[in-house]
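> starting from these lines, generate the structure:
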Amino acid sequence: MDQGLNFFDTAESYQDGFSEERIGRALRGKRHQVFLMSKTYEPAHRDAQGAQRHLEGSLRRLQTDYLDLWQLHSVQSPQDVDLAFRKGGAMAYILRAKEQGKVRFIGVTGHRDPDANLRAIHYWDQGWTFDTMQMPINPVDFFQTSFQKKVLPELVKRNIGVIAMKTSADGRLLRDKLCSIEDCLRYVWSLPVSVAVVGMLNMAQLRHNIEIARNFYPLKPQEKQILLDRLRPHARPSLEWYKR
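Predicted coordinates for the structure are as follows:
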């Protein structure tokens, strides 16, 4: 936070709530300094009662009386979206929670199927307006089941905030030495995204990523093409296992 990082991403399902508990303890006395996001995930039902229970638990564990952003977590398919957006579904309560001031902004996340995200946008067009969508964006996503090709333009048209996740394909682009974290972050930040969620394991990685952000400049078209040409022969579904 002292270095300017203020966006915290968690969910009630992460480590059975332990992630929220740790963040809640860490943010005591500092809540007003951060933008705090959590999510609700109950794929079997996607109902309002479950969403309400999740929000109450998240607020308790995070030791706060409101969230800056609360999202419907990990939509799997168009049918899953229909379940959540039905009368009495999870999204009905998410909208109500925003009206009640329990959350400032609301959104939808999905990393499996772009068509699921597009189905949520269909409901946005029907009046179920949400503020953000979180989805995978990284260089290799360009080649396979691409969110940046299918979904990103639709979000930009509607001025829906874009939260990029899986920015290094869950670390696989780095572990396979296909590109660097700087390549990944510069690629993502050069697209029309609002924020990038980046996983880090230690302070050294945190400091390195802060340095990349401070020195960021957009990829030139030729730089982007060189990166994509380098990755093209290596694109394969196993790099983005979360899309299966």
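> going forward, measure contacts between C-alpha atoms and count neighbours the same way
OK.
> can you map out the strands along the protein?
Secondary structure of the chain (DSSP state E): strands at 7-9, 35-40, 67-72, 103-109, 132-136, 161-165, 195-196.
> how big is the angle separating the fifth one from strand 103-109?
Yep, that's strand 132-136 we're talking about. Compare the direction of strand 132-136 with that of strand 103-109 by axes from the mean of the first three to the mean of the last three Cα atoms, to 10 degrees and you get 40 degrees.
> so what touches strand 132-136?
Surrounding strand 132-136, the residues in contact under the criterion Cα atoms under 8 Å, 6 or more residues apart in numbering are 105-111, 147, 155, 160-167, 169.
> ignoring the adjacent residues along the chain, who's closest to D65?
Leaving aside its sequence neighbours, D65 sits nearest to L59 (Cα to Cα, 6 or more residues apart in numbering; 5.9 Å).
> isn't the one you found right next to L67, touching?
Yes - under the criterion of Cα atoms under 8 Å, L59 is in contact with L67, at a separation of 7.5 Å.
> which of these two has more neighbours?
Shown here are L59 and L67; by other Cα atoms under 10 Å, L67 has more neighbours (23 against 19).
> the nearest residue in space to the more buried one that is not next to it in sequence: neighbour count?
Beyond its immediate neighbours in the sequence, the residue positioned closest to L67 (Cα to Cα, 6+ apart) is V103, lying 4.6 Å away. V103 sits with 23 neighbouring residues when counted by other Cα under 10 Å.
> residue contacts, V103?
Taking Cα under 8 Å, 6+ apart as the definition, contacts of V103 comprise 66-70, 97.
> scan those residues and report the most crowded one.
Top of these by neighbour count (other Cα under 10 Å): W70, with 30 neighbours.
> please generate a structure for the following sequence too, so the two can be compared:
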Amino acid sequence: MEENNGKQKISRRTALKYMGLGAAVIPASIYLGGCGRKSKDSGQIVPDLTNIPTDKMTYTTLSKTGDRISLLGFGTMRYPTVERQTPEGVRNFIDEEKAEQLIDYAMAHGINYFDTAWMYHQGESEIVTGKLLKKYPRNSFYIATKMPGSVRSREDAIATYQKQREKLQVDYIDYYHLHSLSSDERYERIYKEWGILDYLLNEKKEGRIRNLGWSFHGNQELFDKVLNEPVDWDFVMIQMNYFDWKHGRVPAEYMYNRLVEKNIPVMIMEPLLGSRLAKVSRAVSDMMQEERPNDTPAQWAFRFVGSHPQVMVVLSGMTYMEHLQENIKTYSPIVPVTEPQKDMLVKAADIIRTYKIIPCTDCKYCVPCPYGVDIPGVLLYYNKATWDSNLPNLEGPRDAEFQRASRAFLVDYNRTIPELERANHCINCGECEPTCPQNIKIPTDLLNIDNLVQQLKAV
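Coordinates of the predicted model:
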């Protein structure tokens, strides 16, 4: 092993075992529960998972190729995983049995759009998705994947694209993305200097790509630049939810309205903002329950994005059957939000904005960390402590409430994050920061969290 500033650097193969842990920190407790009632612990509404319809899914026909697409799309970035021992150590692999149960249930309940990417689950997602969909007629589903920004040359980009069709076991890809555009320099290099945009446009002409578009995580200047290219874009995927509508890096309201002007169908990612909108504060929950007493916060978030007429599909990475069932029920059929309800959600976003939350969506683009830190797990734990009022105020009085919150924070931190994966193992190498689509200053936040932990231990 290499040594660096006193920290042991593990191999990339060994680091892969840390993938998948962060997702378990928050979402499972959010969704699990009974039928349309308040949780005794949190006062949150839990979903009614009875009578999930098989024939009432909402569909859109905005696609320029005339596709009839389920409003709810299945994102494969968060397949359930299982640990297995390998010659290189313990690794997380997709749990194919559970993934197959989810895919089969989705298909049986009207979902026909499946989204994957080269980098999801270290390249395993495309393989498993292709395998699980192979048993269905090719015209019964639509599949999307993406050109990764990590390609090293024109030849590498072309080989990657060709390999994707092989992994997916398809002759054509229904929806192909220029993935996660966030850097003008990278966009210019890959798609202009290397000619990959022209190559993909020719693939579309030849029928191996049916629809070509892009997913976005950059600034407004880059958004406008790509949108105004002399290309007949078939779709654009943006991060949109009722919080990012006004408060996103580029407000979703701006991007959505620009796409409406261009008559370009809109795909939605992060409708729950990485689960941040699935569990809300008491103030926000009370506002929601006054309007619709039986709707969960997640249902409010999905109804908001699905109510916009230019939205073609809303993607959700559904790890658990309960996630899938709730989302299917929300869109079977959708009950659009009213204008007064939209105003209420704008007020809710303003309240949420006051919370000290790290904008991590658990996408895992930042891992594996070469030093073993479970980056999303640590960041999501901090957010959970904030939601649960277990974040001690070091500037306030050292009273009984401070002691309670301090103990709860440390006990749950030690229980949730394994010792070798905690924030104190970050050496500020910076490898994670450029990959974060939310532009989080990850090393800074990890340092702040570790400083908090160390101060609480010293109290």
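> where exactly do the helices run in structure 1?
Ranges of helices in structure 1, per DSSP state H, are 18-26, 48-62, 78-85, 90-99, 114-125, 147-150, 152-158, 172-175, 181-189, 203-214, 221-231.
> sorry, back to before: and the residue nearest to L67 of structure 1? What does it align with in structure 2?
Aligned counterpart of V103 of structure 1 in structure 2: I209 (TM-score structural alignment).
> can you tell me how far that match is from D198 of structure 2?
I209 of structure 2 sits 13 Å away from D198 of structure 2, taking Cα to Cα, to the nearest Å as the criterion.
> go on, G110 of structure 2?
Per Cα to Cα, G110 of structure 2 is found 35 Å from D198 of structure 2.
> Y142 of structure 2 corresponds to which position in structure 1?
The alignment partner of Y142 of structure 2 in structure 1, by TM-score structural alignment, is F35.
> just give the nearest non-adjacent residue to that match, would you?
Across the structure, with Cα to Cα, 6+ apart as the measure, the residue nearest F35 of structure 1 apart from its sequence neighbours is F7 (4.8 Å).
> could you give the angle of the helix or strand harbouring M288 of structure 2 to helix 297-306?
Element membership for M288 of structure 2 (DSSP states H and E) is helix 282-291. Helix 282-291 of structure 2 runs at 70 degrees relative to helix 297-306, counting by the same axes, to 10 degrees.
> please name every helix or strand in contact with helix 282-291 of structure 2.
Here helix 282-291 of structure 2 is seen to pack against helix 297-306, helix 339-353 when contacts are counted using 3 or more Cα pairs under 8 Å, 6 or more residues apart in numbering; DSSP states H and E.
> tilt between the shortest one and helix 321-330?
The reference is to helix 297-306 of structure 2. 50 degrees.
> neighbouring contacts of helix 297-306 of structure 2?
Counting contacts by Cα under 8 Å, 6+ apart, the residues touching helix 297-306 of structure 2 from outside are 45, 71, 240-242, 268, 271-272, 277-280, 285, 288, 311, 313-314, 326-327, 330-331, 334-337, 342.
> 6 Å instead, please
Around helix 297-306 of structure 2, the neighbours that count as contacts under Cα atoms under 6 Å, 6 or more residues apart in numbering are 278, 336.
> got the contact list for M240 of structure 2?
M240 of structure 2 is in contact with 252, 268, 271, counting by Cα under 6 Å, 6+ apart.
> swap the cut-off to 8 Å and go again
Counted by Cα under 8 Å, 6+ apart, M240 of structure 2 has contacts 252, 268-271, 305.
> so which of the helices and strands packed on helix 282-291 of structure 2 is the most packed in?
Here the criterion is mean neighbour count by mean count of other Cα atoms under 10 Å, and of those the winner is helix 297-306, at a mean of 24.
> thought V34 of structure 1 was touching G4?
No - under the contact definition of Cα under 8 Å, V34 of structure 1 does not touch G4, with a separation of 9.8 Å.
> more crowded one of those two?
Neighbours were counted for V34 of structure 1 and for G4 using other Cα under 10 Å; V34 has more, 15 against 9.
> how about the more buried one, what does it touch?
Applying Cα under 8 Å, 6+ apart, we find V34 of structure 1 in contact with 6-8.
> between these, which is closest to M200 of structure 1?
Lowest distance from M200 of structure 1 to the contacts of V34 of structure 1 (Cα to Cα) belongs to F8, with 12.5 Å.
> trace W233 of structure 2 over to structure 1, please.
Under the alignment (TM-score structural alignment), W233 of structure 2 maps onto F130 of structure 1.
> right, and that match touches R104 too?
No - under the criterion of Cα under 8 Å, F130 of structure 1 makes no contact with R104, lying 10.8 Å away.
> which of those two has more neighbours?
With neighbours defined as other Cα under 10 Å, F130 of structure 1 and R104 compare such that F130 has more, 21 against 16.
> quickly note the distance from S215 of structure 2 to I442 of structure 2.
In terms of Cα to Cα, S215 of structure 2 sits 22 Å off from I442 of structure 2.
> next one: I357 of structure 2
Taking Cα to Cα as the measure, I357 of structure 2 falls 13 Å from I442 of structure 2.
> between these two, which one's more packed in?
In terms of neighbours (other Cα under 10 Å), I442 is the more surrounded of I357 of structure 2 and I442; the figures are 23 against 17.
> how near is that one to R189 of structure 2?
I442 of structure 2 is 26 Å from R189 of structure 2, by Cα to Cα.
> same check, this time on E97 of structure 2
Using Cα to Cα, which is the criterion applied here, E97 of structure 2 is 40 Å from R189 of structure 2.
> who's in contact with the residue in structure 2 that V162 of structure 1 lines up against?
Aligned against structure 2 by TM-score structural alignment, V162 of structure 1 finds its counterpart in V266. When contacts are counted by Cα under 8 Å, 6+ apart, V266 of structure 2 is found next to 235-238, 256, 259, 310-313.
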